[in-house]
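Participant: please work out how this folds:
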Amino acid sequence: MRSSEGADRGSVTAEAAVAVPALVVFAMALVWALMAASAQIQCVDAARAGARAAARSEPRAAALAAARSAAPEGARVTLGRAGELWRVRVEAKAPG
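Facilitator: Alright, predicted model coming up:
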């Protein structure tokens, strides 16, 4: 019976050696997903702020400034008009 106990002795170490890196990768993926979702929400909020300013007939520079102030750092903001509608586009690189 002792021989079977010795064979199982290193299995916990082997399982931990596989499980710990997998958990680290999973945690990193979750953090990245949260950061990407946060950037997406910031882009939507920035576009909304710019469109609201444009709808209030504020000058184009003021609408762009409103969108840029709410946008993530390094985002590209464009403002255009199609007929009666204003379109604000906010693009930012995904983190990581």
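Participant: when you work out contacts or count neighbours from here on, use the C-alpha atoms and nothing else.
Facilitator: Noted.
Participant: for this protein, longest helix please?
Facilitator: helix 11-55 (DSSP state H).
Participant: next one: it to chain centre, how far?
Facilitator: Distance of helix 11-55 from the chain centroid (CA atoms, centre = their mean, to the nearest Å) equals 6 Å.
Participant: can you spell out which helices and strands pack onto it?
Facilitator: Applying 3 or more CA pairs under 8 Å, 6 or more residues apart in numbering; DSSP states H and E, we find helix 11-55 packed against helix 60-70, strand 85-91.
Participant: another one to check against the first:
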Amino acid sequence: MLALFVLMLIWGLMAASAQLQCVDAARAGARAAARSEPRDDAVAAARSAAPRGARVDLWREGDLVRVRVRTHAVGPGPLAVSLRGEAAALAEDAAGSGGSAARETVP
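Facilitator: Model (predicted):
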């Protein structure tokens, strides 16, 4: 019983770590895209911080650049959960003053 608890605890920590990586990767990609770096470079910035095998989506909505990073935490049955991090940044070409503002949402 104790071994099962320890395994569940380790799985939970690994899933939490992957979630944080998704959020950090989305932020890195949004910052790069907001600085008007080429799309491939912004996606590469997000992928370098994302968990292995994560999917990175980058798009623009008006003055905002959005990045979503998605992956799966492996586990048996209901423990195989989807993880996602999303970030948005104001594009510098739209900011006028050259500054950027970032916000994140993590469902």
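Participant: re the thing from before, of the helices and strands packed on helix 11-55 of the first structure, which is nearest Ala27 of the first structure?
Facilitator: strand 85-91 (26.4 Å; CA to CA).
Participant: quick one on the thing from earlier: how about the helices and strands packed on helix 11-55 of the first structure in a markdown table, adding mean neighbour count and distance to Ala37 of the first structure?
Facilitator: Converted to a markdown table, these look like this (neighbours: other CA atoms under 10 Å; distance: least, CA to CA, whole Å):
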| stretch | mean neighbour count | distance to Ala37 of the first structure |
| --- | --- | --- |
| helix 60-70 | 19 | 15 |
| strand 85-91 | 18 | 13 |
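Participant: which one of those lies closest to Met28 of the first structure?
Facilitator: When those are ranked by proximity to Met28 of the first structure (CA to CA), strand 85-91 comes first, at 23.8 Å.
Participant: mean shift between the closest one and the second structure?
Facilitator: Strand 85-91 of the first structure, aligned to the second structure and superposed, deviates on average by 0.4 Å (mean CA distance after the TM-score superposition for the first structure).
Participant: which part of the second structure matches that strand?
Facilitator: Residue correspondence for strand 85-91 of the first structure in the second structure, counting by TM-score structural alignment: residues 64-70.
Participant: which residues sit against the matching stretch?
Facilitator: 22-23, 25-27, 29-30, 33-34, 46, 50, 54-60, 82-91 (CA atoms under 8 Å, 6 or more residues apart in numbering).
Participant: emit the ChimeraX select command for whichever of the residues you listed are buried.
Facilitator: Selection of buried members from the contacts of stretch 64-70 of the second structure for ChimeraX, criterion 16 or more other CA atoms under 10 Å:
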select :22,23,25,26,27,29,30,33,34,46,50,54,55,56,58,60,83,84,85,86,87,88,89,90,91
